[in-house]
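Chemist: Pasting the sequence and the predicted coordinates here, then a few questions.
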Amino acid sequence: MDAGSQLRNIAYLSIGSNIDDREEHLKQAVKRIGDLELVSIDQVSSVYETEPVGYTEQGPFLNMAIKIRTDLSAESLLQKTQEIENSGGRKREIRWGPRTIDLDILLFNEENITLEQLTVPHPRMLERAFVLIPLQEIAPGIELSNGKPIEQYIEELTGKEGVHKWKSFCGEDVFGHFES
């Protein structure tokens, strides 16, 4: 049994970037998450290219999802992901605007969390195919709310926003070897 399987919390994160070099920003974010103490990366989705949502006067995004195991609390995980965003050059000047890296906690165990800085499940994830499609790739059949499977949410979003597989990784360790 590896050390990562002993960590008690399971979380799913969404990662996105639309400022060049987008792929490098994703790689660095995944590496930094994997380097966190008390965090082990279990799965990494393929990378999907999507048109911006909300503020549309910007370039397309690359998006992906990861599954991690951690002994961090949801609040501590949020703090760590925000530190990664900030050190990666994230600027919060325009809501839903361009960003080097965007990290969101989608799910944390099966908990419902409502704090000033954090809401889990992520409050807009069910409206965003660019979040749900990579999540489904690494967690097929996962039930999100009211026992409704993720596939049903995706089906309802089909055609509403363009999500195209940009790079498929076929379950390989896509961004190098993760060690915790």
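Modeler: Looks like it arrived, so ask away. The structure displayed is predicted, hence computed values, not measured ones.
Chemist: make it CA atoms for all contacts and neighbour counts henceforth
Modeler: Will do.
Chemist: Assign the residue most central in space within the chain to one of the three secondary structure states.
Modeler: The chain has residue 14 as the residue nearest its centroid, 1.0 Å off, counting by Cα atoms, centre = their mean. Assigned by DSSP: H, G, I helix; E, B strand; the rest coil, the conformation of residue 14 is strand.
Chemist: Give the closest residue to it in space, chain neighbours not counted.
Modeler: residue 65 (4.5 Å; Cα to Cα, 6 or more residues apart in numbering).
Chemist: Ok, residue 59 next?
Modeler: Per Cα to Cα, 6+ apart, closest to residue 59 is residue 18, 6.1 Å.
Chemist: do the same with residue 44
Modeler: Closest to residue 44 by Cα to Cα, 6+ apart is residue 66, at 4.5 Å.
Chemist: surely that neighbour meets residue 41?
Modeler: Yes. Using Cα atoms under 8 Å, residue 66 is in contact with residue 41, at 7.2 Å.
Chemist: How is residue 54 assigned, secondary-structure-wise?
Modeler: Per three-state DSSP, residue 54 ends up coil.
Chemist: these two touch, right, it and residue 96?
Modeler: Yes. The pair residue 54 / residue 96 is scored as a contact, 6.0 Å apart, by Cα under 8 Å.
Chemist: what about versus this one:
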Amino acid sequence: MCDKPLPVVAALGLGGNLGDPAHAMATALQALNRREDCSVIAVSPLYRTPPWGKTDQNDFLNACALVKTTLDATALLAACFQLERCMKRERLERWGPRTLDIDILLYGDERIETEELHIPHPRMLERAFVLKPLADIAGDWQVEGRSVHRWLAQCDSGDIRLSSENGEQSWWQMPSPL
């Protein structure tokens, strides 16, 4: 008899500022949700955010999602990278423009430090563009001894706005106009 892995809830951060990032994020979330080993259980509204790190580029659209998965964290990362490639993501420069970026922010209560994966995601606790949408769907999740809500209260989130494209949490389930 083969034991099935127990599902874990992972928090993902999604963003992009090239092409149609809302479409790219929705396509990626729908693809994850179609997998037998993943189920999207919550998605934040879309937020329009100024660029971070490299500021001479277009604003980003950002969102967060909770995914229940039986994939281990490394396999989930590989699935996210595959989705980025499908959306024509090119990794040309750090913090540069992109069609789609998917980061694993949290994977259950695990702490993971490998060459390719750090969980909790490094710098997530100082980035309002991550904490604001994450607080919408997992505000009580404890990270480094504090809730996401408390971490967000320590960040300047004044320049983060709900996207005029769709402030609904079901934006990702809308059929594509294409």
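Modeler: That came through fine. On a predicted model such as this, the values are computed, not experimentally measured, just so you know.
Chemist: quick revisit: ok, the residue nearest to the centre of the first structure to residue 6 of the first structure distance?
Modeler: Look at residue 14 of the first structure and residue 6 of the first structure: by Cα to Cα, to the nearest Å, they are 23 Å apart.
Chemist: Give me the mean distance between the host helix or strand of residue 49 of the first structure and the second structure.
Modeler: For residue 49 of the first structure, the host element (DSSP states H and E) is strand 47-50. Superposing on the second structure and averaging over aligned pairs (mean Cα distance after the TM-score superposition for the first structure), strand 47-50 of the first structure comes out at 0.3 Å.
Chemist: how much distance is there from that strand to the middle of the chain?
Modeler: 12 Å (Cα atoms, centre = their mean, to the nearest Å).
Chemist: quick one on the thing from earlier: can you list the residues that contact the helix or strand encompassing the residue nearest to residue 14 of the first structure?
Modeler: Assigned by DSSP H and E, residue 65 of the first structure belongs to strand 61-70. Strand 61-70 of the first structure has contacts (Cα atoms under 8 Å, 6 or more residues apart in numbering) with 4-5, 7-18, 22-23, 38-52, 130-131, 134-135, 138, 166.
Chemist: make it 6 Å
Modeler: 7, 9-18, 38-45, 47-50, 134-135 (Cα atoms under 6 Å, 6 or more residues apart in numbering).
Chemist: neighbours around residue 60 of the second structure, how many?
Modeler: Neighbourhood size, residue 60 of the second structure [other Cα atoms under 10 Å]: 27.
Chemist: cool, residue 98 of the second structure as well?
Modeler: Neighbours around residue 98 of the second structure, by other Cα under 10 Å: 21.
Chemist: what do you get for the one 5 residues further on?
Modeler: By the measure other Cα under 10 Å, the count of residues near residue 103 of the second structure is 19.
Chemist: Repeat that for the one 10 residues further on.
Modeler: Residue crowding around residue 113 of the second structure was assessed by other Cα under 10 Å; the count is 11.
Chemist: Kindly report the same for the one 10 residues further on.
Modeler: Residue 123 of the second structure has 9 neighbours, counted by other Cα under 10 Å.
Chemist: What are the buried residues along stretch 62-77 of the second structure?
Modeler: 62-71, 73, 76-77 (16 or more other Cα atoms under 10 Å).
Chemist: Just flag the most distant two among those.
Modeler: Using Cα to Cα, the two most remote members of those are 62 and 70, lying 25.1 Å apart.
Chemist: How about residue 121 of the second structure: what's its closest non-neighbour residue?
Modeler: Counting by Cα to Cα, 6+ apart, the residue nearest residue 121 of the second structure is residue 105, at 4.7 Å.
Chemist: Where does the one you found sit, in terms of helix or strand?
Modeler: Applying DSSP H and E, one finds residue 105 of the second structure within strand 101-107.
Chemist: average offset between the next helix or strand along the chain from that strand and the first structure?
Modeler: Per DSSP H and E, the first helix or strand lying C-terminal to strand 101-107 of the second structure is strand 112-113. Compared with the first structure after fitting, strand 112-113 of the second structure has a mean deviation of 0.3 Å; criterion: mean Cα distance after the TM-score superposition for the first structure.
Chemist: neighbouring contacts of whatever helix or strand comes next after strand 112-113 of the second structure?
Modeler: Downstream of strand 112-113 of the second structure, the first helix or strand assigned by DSSP H and E is strand 118-119. Applying Cα under 6 Å, 6+ apart, the contact partners of strand 118-119 of the second structure are 106, 111-112.
Chemist: For strand 118-119 of the second structure, grab the matching residue range in the first structure.
Modeler: Alignment of strand 118-119 of the second structure against the first structure: residues 119-120, by TM-score structural alignment.
Chemist: Output the contacting helices and strands for the strand or helix carrying residue 26 of the second structure.
Modeler: Per DSSP H and E, residue 26 of the second structure falls inside helix 21-34. On a contact count with 3 or more Cα pairs under 6 Å, 6 or more residues apart in numbering; DSSP states H and E, helix 21-34 of the second structure meets strand 38-43.
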